[in-house]
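Student: only geometry, no sequence info:
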């Protein structure tokens, strides 16, 4: 029985009995008297209870329409129809929301509360069935048919036995449930009517509203009593199980033992209901662990953790941490490897199909596969693919995994600043987790995947640790066979993992970390390679993404070339893919709107679709102006060209540098000027110019910071051209550093610089003789149409770059007359 419901009923009855001038009919009189029962009833819906005949309950009415209805009924015949709701609704219930069978009720008392709501104390009289609804607004009215009470004669033996069984079941429930008031037993013993006893017990039984409604809708009294007895016997069983559970737990307990007591109750309930208990969950983990191919150390540690879980309070935070730890251990692929595919011809076909160019990289991967095939026990190398964005570093990892037949997993390191993300958190912290390496190996489901560490050059360092230092152990082939994650606490073998790191720049990568990796430089693509990549990969991919079939649209190679030369300036193909996507979107719009569109996109269509050309293919600006020299530079996004401009103005020999130059470029400018001053006679410069004219050296695009050792000979040539007013050799670019004695030093990034020169229409390139080997490694396909001039000293640079011809309208220097030097005699010498 429900204690709260019974208490409210008793209190309501006491309140009613204390009200003067109001008479309460006995339950038997209420159920037997059929006089003055109206055929049309105003309906009051109840959400959480069912009203049975003869039962007194309080009801609080909050909706204004129902309040008006109740007040009106209280002023007239004090009669309303009470029905239970099938479901709770936020709005006023409709006929579909109500049960068809209810109870007519007599309002015994009405209390108006301070908040405007009304509480009415009502007594059920007789059951009715709704025939039809006659009114829905402002409240429900229904035409009803009353159901007569049909309980067996109390004098029959069967009826007496049934009545006695109901009372004994009620007494058992009262004894098993100490929360119900003792007065209830006396109230039940005084009931002689089988019909009222059935309704009273049905009303107070702790069952669902729908089940109570079924009892109300059972019109045969004997059948209703039998159903009620079944519910009571089920409740007795539940209470007896509860008593058994309580008897198994200790009675004399403190606060800590109380938690254990509750846990034991949950455990017994779970076993009774057929659910898994914590012990069963642990045994399942133990069974999984027995199938793992892990080391003895890992096995002992795992079983030790499981034994600790069994001793823990399942409600404590440490329980969840330990359980997650055990699940992490069994989910890891301990010594589980995929079989490598050593068909080198197949691997080469896959690499060639997925990536055009990149011959050096693909050759290195084939070499790795060949050695692995011959030895079958080689430790996996740590490769670092280094190059500008968009050249295919990350996608190359997928191709390697496909060629090897290994699983593929990628971990982004960009912006990583917490060492725990690599090594994991210690289990002493609530919410501890393993590092990303272990998490990704769980996803890979094998211990020898191809693992791409993307953007390793963008790892940050702060007060929470240095993640790049944590990677030292991971990327060391001599140490990573026993990698220890702080969360895992046991060694895990990473030596079979093929790590492939990617980076745009090596400047921000720690020296020790660079030493652990084999650096493979991936340079940019030529125009021809970009056209090939676009035709094989980019255009089909974009057509598929934009819902256009390949047969419905073709993009001419010359159109692709126009996009490359006029709308992109990059080493990779990422921007090219974006521009091709923009072209195809224009076509997709025309297809969707049933407009005419070119079936084959040609160069003349490109400018109409993408707008005016963004980049000029030929950036060379001529040699009519002295002091303007084209230099070659390397950036993290590929090669580029830059101009060094010099100018002279009357002054006192000062030098000004502008264009956001770094320290290295500033030193190069000072070194170049010093060299010119010391070799002015051999170059043909009047030394008086240095004293009477100010020099300004500028590198355009001043908002872009610039630094590096590649501009030394470019700055010197620019100054020499300005001081001598001689023309620069047309279509010439240069790169290289200088020393104070005129030595030309080699620089890096040669392939990117060559590609930048070709994009700008340069014909001649001047560089250090020691860079010749770098040019030879680039390959003939990249150097067609270029002439290379290799030099060792500055004199060779000036001889090649400066023409004997003066510029148009050369600057005429206004210089003071040269002072004659007075001979020094012995008398003029002062000895100190």
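Tutor: That came through fine. Nothing here was measured: the structure is a model prediction, and the numbers come from that model. Numbering: from 1, shown residues only.
Student: from here on, contacts and neighbour counts on C-alpha atoms
Tutor: Will do.
Student: scan the protein for its longest strand.
Tutor: strand 118-135 (DSSP state E).
Student: which helices and strands sit right next to that strand?
Tutor: helix 27-32, strand 56-61, strand 101-112, strand 141-146 (3 or more CA pairs under 8 Å, 6 or more residues apart in numbering; DSSP states H and E).
Student: pull the contacting residues for residue 48.
Tutor: 84, 209 (CA atoms under 8 Å, 6 or more residues apart in numbering).
Student: which element is it on?
Tutor: Following DSSP states H and E, there is no helix or strand that holds residue 48.
Student: list the buried ones in stretch 776-787?
Tutor: 778, 782-783, 786 (16 or more other CA atoms under 10 Å).
Student: contacts for that stretch?
Tutor: Stretch 776-787 is contacted from outside by 526, 751, 754-755, 758, 762-765, using CA under 8 Å, 6+ apart.
Student: can we see that at 7 Å?
Tutor: 526, 751, 763-765 (CA atoms under 7 Å, 6 or more residues apart in numbering).
Student: mind putting the helices and strands packed on strand 118-135 in a markdown table, mean neighbour count included?
Tutor: What follows is these, written out as a markdown table (neighbours: other CA atoms under 10 Å):
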| stretch | mean neighbour count |
| --- | --- |
| helix 27-32 | 17 |
| strand 56-61 | 20 |
| strand 101-112 | 22 |
| strand 141-146 | 19 |
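Student: save those as a markdown table, and put in distance to residue 562 too.
Tutor: Shown next, in a markdown table, are these (distance: least, CA to CA, whole Å):
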| stretch | distance to residue 562 |
| --- | --- |
| helix 27-32 | 97 |
| strand 56-61 | 79 |
| strand 101-112 | 82 |
| strand 141-146 | 81 |
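Student: mind checking which of those is nearest residue 227?
Tutor: When the helices and strands packed on strand 118-135 are compared by CA to CA, strand 101-112 sits nearest residue 227, at 17.6 Å.
Student: any idea how far the helix or strand containing residue 231 is from the chain center?
Tutor: According to DSSP H and E, residue 231 maps onto helix 221-248. How far helix 221-248 lies from its chain's middle: 52 Å, per CA atoms, centre = their mean, to the nearest Å.
Student: also this one, for the comparison:
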């Protein structure tokens, strides 16, 4: 039966049917063949090479006969080799090589085993008995073959299986074994096997006689000398060298020359002594060899010289990144200190900010400006503590942790080591990796960092660790305490415009092959992309949209390559190429509205306007909150309602007003999750406006946390929130008094365009946020409250309620009249 099958060439080894053999595979073609077999039915053809030393054999250098085997187990070792356990199934002959590129793919004819039994052929039965008896004699003389094998061979009643089992375990030359494999006739195979075993038995008997005679004649020293001479003579006769012995000598030389700690040198010498006593093919020898190689590959004293040029470092940092003054300043400070102090411990910096603001690329610039090697390790999704500290050598496939692997890759003891996405680590039953990071990122402890695989002290004090994170609250407090936090806020629209023109457009023009084409980008085109095709704090999506526009221009250019054309990219063309707008920024209302207040929110994408709507209906005091809200913002709403109840008399409300009405507070854009305490002042303003029918000023936005006593507490993310108000064309922003110190981060052009009111109490908020009341508004004492002259009277609430009822009846009558006359009613 013909079949297509991947081929695995073997060196100095022949596998017979029914034989289970472990193989160590290191050649790329052979590994590819194994992967192909694993992806199919696990069957692979095992054929011996004619010359074992040939690393990349051709089809003519491989025997035509081989054995089809089944892969029982496949294990990838840390050094890149593959250990595979194969069981021979049947003989096969190669008919044709189908492919010799990535791996050998052949068409082979499977040779079925003979089904003749000893019962059918008495002569075959006699031959089998002779072979079994001869093999028993061979086992008695050869101590390397276990006696149990002779017992199991006696029980084999299949002639073909008997011949293959014995051939696999007798120490024949490779040529003889190949000849047995190629012999298809069972009878001929048994006869050949019988002849070969008789020769081996004669040799073993002679060797036994020699050993007995020599043992009696020589003393201990003579015996050692004789054995060494005999081994050298055999090696010389065969023309081969003991490769394993040469490797050990090479390792010994490398250990002697490598400058390491005293502890590491002693450990490697001990491991080498252990390796010398092992068999080179044993699994333990592979583990020890891998350990020695790993320790020798580590940089113990290799380091790069730091470039202590402050001006050059500033130039590189400014060249690579626009803005980001805080982290740049910190790096320059570090270099200045290093210029004055000979050895300074590497700081642990943590860059925190929204996606796309340049945290990872900034770390690369740090490496470039300091002249250090750069290593990046992503910690996103790491849940196993052993990935940081390494696995103990008792485990199969053990390897060092990410820290030691990164240093091995860098080849330097003082690289810039980027720990990316440190806030994305999590824990499970395998341990807490963030706890393992405590030792790595503590300048007092990382002088003697211990990796479980190495089990040696390793000095990390010269490494400049840079961590990146999107948020701080997911980083455990002890780990956060060990790092110097540098917060990177989102870019303003002006920043994005400059970054796009200076960095992103030239970069994407080059990447899209448009360097020779004249392309003129207008500011309006970039602003169109910023405002309506991206919604982010960084510039990653902006770069993608710029690339998308350029790809479409590239297509136009390729259609008419000879025609020299100038592309003028403006907002209209960008809109045409990219299709309908994807996003819109929340805008302020066109008129002052009752129950609608503009809040300011901080999101991972930057700041945004957060409107809050409140509707009052008759009911029994039920409070409904909608808009996908978190627990903290719900608590702010509850606190706001409690505050309004406590101030009912001052606002002209009946003390039990809440027992007769239901409140519905709604936060639009329900698909976007919202949380945090800073919406407190907005909620109270919206509530008071709805209860008292007092409009909220359309050009006012506010932010601030509240307590039950009406105090306005400080918030975070002021810069992003103010930028959102600027985009929404808000004229006045209400902020907590304690946040006045944060205004230095706000761009000057924004400061000029917005009037800031710093408040300490909700009374101040209401007096600024609520619009002047209509002339016919009955609650004149509320007008006095808003002006700060006096507090409202209790009777005013009843008048407001009656006035709102009369106004609603008038609107209903007007709507009814309009419907009867075929006109639209008032809106």
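Tutor: Yes, it's here. Keep in mind it's a predicted model, so treat the numbers as computed, not measured.
Student: now the TM-score, please.
Tutor: Once superposed, the chains reach a TM-score of 0.66 (TM-score structural alignment, normalised by the length of the second structure), with 590 aligned residues with a CA RMSD of 3.8 Å.
Student: for residue 231 of the first structure, see how far away the aligned residue in the first structure for residue 518 of the second structure is.
Tutor: Following TM-score structural alignment, the counterpart assigned to residue 518 of the second structure within the first structure is residue 552. Per CA to CA, to the nearest Å, residue 552 of the first structure is found 72 Å from residue 231 of the first structure.
Student: looking at these two, which is more packed in?
Tutor: residue 231 (15 against 11; other CA atoms under 10 Å).
Student: ok, that one - contacts?
Tutor: Contacts of residue 231 of the first structure were listed using CA under 7 Å, 6+ apart, and none were found.
Student: what residue of the second structure matches up with it?
Tutor: Aligned partner of residue 231 of the first structure by TM-score structural alignment: none.
Student: matching residues in the first structure for stretch 464-474 of the second structure?
Tutor: Across the first structure, the stretch matching stretch 464-474 of the second structure (TM-score structural alignment) is residues 498-508.
Student: which residues outside the matching stretch are in contact with it?
Tutor: The contact list for stretch 498-508 of the first structure (CA under 7 Å, 6+ apart) reads 380-389, 393-394, 397, 448-457, 636.
Student: and these, which of them are in strands?
Tutor: Going by DSSP E, the strands hold 382-386, 450-454 from the contacts of stretch 498-508 of the first structure.
Student: which residue is the nearest non-sequential neighbour of the residue nearest the centre of the first structure?
Tutor: What sits nearest the mean C-alpha location of the first structure, by CA atoms, centre = their mean, is residue 412, with 11.5 Å. Counting by CA to CA, 6 or more residues apart in numbering, the nearest residue to residue 412 of the first structure once its immediate chain neighbours are dropped is residue 454, at 4.9 Å.
Student: secondary structure class for residue 259 of the second structure?
Tutor: coil (DSSP: H, G, I helix; E, B strand; the rest coil).
Student: about what we covered before: can you find the partner of the residue nearest to the centre of the first structure in the second structure?
Tutor: Checking TM-score structural alignment: residue 412 of the first structure goes with residue 378.
Student: looks like its match contacts residue 418 (just checking).
Tutor: No. Using CA atoms under 7 Å, residue 378 of the second structure is not in contact with residue 418; the gap is 8.1 Å.
Student: test my guess that residue 619 of the second structure contacts residue 662.
Tutor: Yes. Taking CA under 7 Å as the definition, residue 619 of the second structure is a contact partner of residue 662 at 4.9 Å.
Student: quick one: contacts of stretch 317-331 of the first structure?
Tutor: Here stretch 317-331 of the first structure has contacts from 288-289, 302, 309, 312-313, 430-431, 442, using CA under 7 Å, 6+ apart.
Student: typo on my end, it should be stretch 731-738 of the first structure
Tutor: 620, 630-632, 709-714, 744-747, 762-768.
Student: according to the alignment, that stretch goes to what range in the second structure?
Tutor: Residue span in the second structure matched to stretch 731-738 of the first structure, by TM-score structural alignment: 699-706.
Student: ok now the matching stretch, how far from the chain's centre?
Tutor: 39 Å.
Student: do a quick rundown of the helices in the stretch 251-400 of the second structure.
Tutor: Ranges of helices in the stretch 251-400 of the second structure, per DSSP state H, counting those that start in this stretch, are 262-276, 283-297, 310-320, 325-340, 359-370, 386-389.
Student: could you export those as a markdown table, including mean neighbour count and distance to residue 608 of the second structure?
Tutor: What follows is the helices of the stretch 251-400 of the second structure, written out as a markdown table (neighbours: other CA atoms under 10 Å; distance: least, CA to CA, whole Å):
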| stretch | mean neighbour count | distance to residue 608 of the second structure |
| --- | --- | --- |
| helix 262-276 | 15 | 57 |
| helix 283-297 | 18 | 51 |
| helix 310-320 | 16 | 29 |
| helix 325-340 | 15 | 24 |
| helix 359-370 | 21 | 22 |
| helix 386-389 | 23 | 38 |
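Student: distance to residue 193 of the second structure added to those helices, as a markdown table?
Tutor: Converted to a markdown table, these look like this (distance: least, CA to CA, whole Å):
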| stretch | distance to residue 193 of the second structure |
| --- | --- |
| helix 262-276 | 37 |
| helix 283-297 | 32 |
| helix 310-320 | 75 |
| helix 325-340 | 77 |
| helix 359-370 | 68 |
| helix 386-389 | 53 |
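Student: I'd guess residue 695 of the first structure is in a strand, am I close?
Tutor: Yes. Residue 695 of the first structure: assigned to a strand according to three-state DSSP.
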